[in-house]
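Asks: mind folding the following:
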Amino acid sequence: METPTEKKNSLNDMMRTAMEKVREMVDTNTIVGQPITTPDGVTLIPISKVSFGFGGGGGDYGKTPKENFGGGTAAGVKIDPVAFLIIKDGTTRVLPVAVPPVSTMDRVVEMVPDIMDKVEKYFDKKEAKEFE
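Replies: Got it, this is the predicted structure:
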């Protein structure tokens, strides 16, 4: 039978374990990756953006000592590539990696130049027919 203090420690242990797992996934090697050297002497170093979230909770469901304790924890990690550092002949350059649009608004903004080109071509064709 667990005492209230033991139940509290169980929740603490669950949260501590979840945080340790997040810490294992999110380290400096995840953000700045290991250098990759190509046969022609170019060194590539991947750079990533790491986001993570964590939550936990628990409860004591009864007033008698025989009642069970319930608890849970969760963690999530998201890794997005951002850029590559390219080192060649002593010169370092940054090559950004384009992240695909996430939301509908991002997609619409990305499509605007193509739509404008199509509309412009339509009006140009219409004007050309009028002058014929």
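Asks: contacts, neighbours, all on C-alpha from now
Replies: Fine.
Asks: quick one: the strands in this structure?
Replies: 36-37, 43-60, 69-88, 91-96 (DSSP state E).
Asks: which helices and strands sit right next to the last one?
Replies: This means strand 91-96. strand 69-88 (3 or more C-alpha pairs under 8 Å, 6 or more residues apart in numbering; DSSP states H and E).
Asks: nearest the geometric middle of this protein, what residue?
Replies: Using C-alpha atoms, centre = their mean, the residue of the chain that lies closest to the mean C-alpha position is K78, 3.2 Å off.
Asks: Proceed likewise with the subsequent sequence, for comparison:
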Amino acid sequence: MSDHPIQGLMKTAMENLKEMVDVNTIVGDPVETPDGSVILPISKVGFGFAAGGSEFVLEGSPKTPTETEKKHPFGGGSGGGVSITPIAFLVVNGQGVNMVHLDQNTHLYEKLLDFAPQVVDKIQQMIQSNQSSGQSQGSTGQDAQDININVDND
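Replies: Now for the predicted structure:
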């Protein structure tokens, strides 16, 4: 079975898009600074693709075409686009790994995850202090302690 002309259009467009988008597009090439830090750019990549075509019947063609007349003229086109948006930088240095976001308003969940270890530490401290003070605090009604966590908008 021979390939349809639209398959050639789609194959060509997809191969060209594949060449444009690779893993280094999302996580960019590392850049080393003079102080030894390594900075990796992180990007959001989106792409779209469209293809279409049509076969045309010639006027005056017989209702029962011969084998050579079964192929109709074909017209088609395809297109695609890629959008690359930088969203953050990953900074790796002697003090650890830090994510520097370019849009601070969209990263609430990540901030909550960053503060989870602090919350667990505070809860463990509260439980340990309650166990060390014995049952006397329980009878006075002073079981709860304040948990203070500072949230900075970096």
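Asks: one step back: for the residue nearest to the centre of structure 1, which non-adjacent residue is closest in space?
Replies: Nearest non-adjacent residue to K78 of structure 1, counting by C-alpha to C-alpha, 6 or more residues apart in numbering: S51, 5.1 Å away.
Asks: contact partners for the one you found?
Replies: 77-79 (C-alpha atoms under 8 Å, 6 or more residues apart in numbering).
Asks: adding distance to I36 of structure 1, write those out as JSON lines.
Replies: Shown next, in JSON lines, are the contacts of S51 of structure 1 (distance: C-alpha to C-alpha, whole Å):
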{"residue": "V77", "distance to I36 of structure 1": "24"}
{"residue": "K78", "distance to I36 of structure 1": "22"}
{"residue": "I79", "distance to I36 of structure 1": "19"}
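Asks: so where is the longest helix seen in structure 2 in structure 1?
Replies: Looking across structure 2 with DSSP state H, the single longest helix is helix 108-133. The alignment of helix 108-133 of structure 2 onto structure 1 (TM-score structural alignment) finds no residues at all.
Asks: for that helix, buried residues please.
Replies: Buried residues in helix 108-133 of structure 2, counted by 16 or more other C-alpha atoms under 10 Å: 122, 126, 130.
Asks: and I79 of structure 1, how far from K121 of structure 1?
Replies: I79 of structure 1 is 40 Å from K121 of structure 1, where distance means C-alpha to C-alpha, to the nearest Å.
Asks: and for F69 of structure 1?
Replies: From F69 of structure 1 across to K121 of structure 1, the span is 68 Å (C-alpha to C-alpha).
Asks: quick check: V99 of structure 1 touching D106?
Replies: No: at 10.8 Å, V99 of structure 1 does not count as touching D106 under the criterion of C-alpha atoms under 8 Å.
Asks: from G81 of structure 2, how far off is whatever residue of structure 2 lines up with the residue nearest to K78 of structure 1?
Replies: Matched by TM-score structural alignment, S51 of structure 1 corresponds to G46 in structure 2. To G81 of structure 2, G46 of structure 2 is 8 Å away according to C-alpha to C-alpha.
Asks: G52 of structure 2 too?
Replies: The gap separating G52 of structure 2 from G81 of structure 2 is 16 Å, by C-alpha to C-alpha.
Asks: got it, and A13 of structure 2?
Replies: For A13 of structure 2, the distance to G81 of structure 2 (C-alpha to C-alpha) stands at 10 Å.
Asks: the more surrounded of F69 and K121 of structure 1?
Replies: Between F69 of structure 1 and K121, counted using other C-alpha atoms under 10 Å, the more crowded position is F69 (19 against 12).
Asks: how close does the closest residue to that one other than its chain neighbours get to T5 of structure 1?
Replies: Spatial nearest neighbour of F69 of structure 1, chain neighbours left out: D60 (5.0 Å); criterion: C-alpha to C-alpha, 6+ apart. Separation of D60 of structure 1 from T5 of structure 1 (C-alpha to C-alpha) stands at 11 Å.
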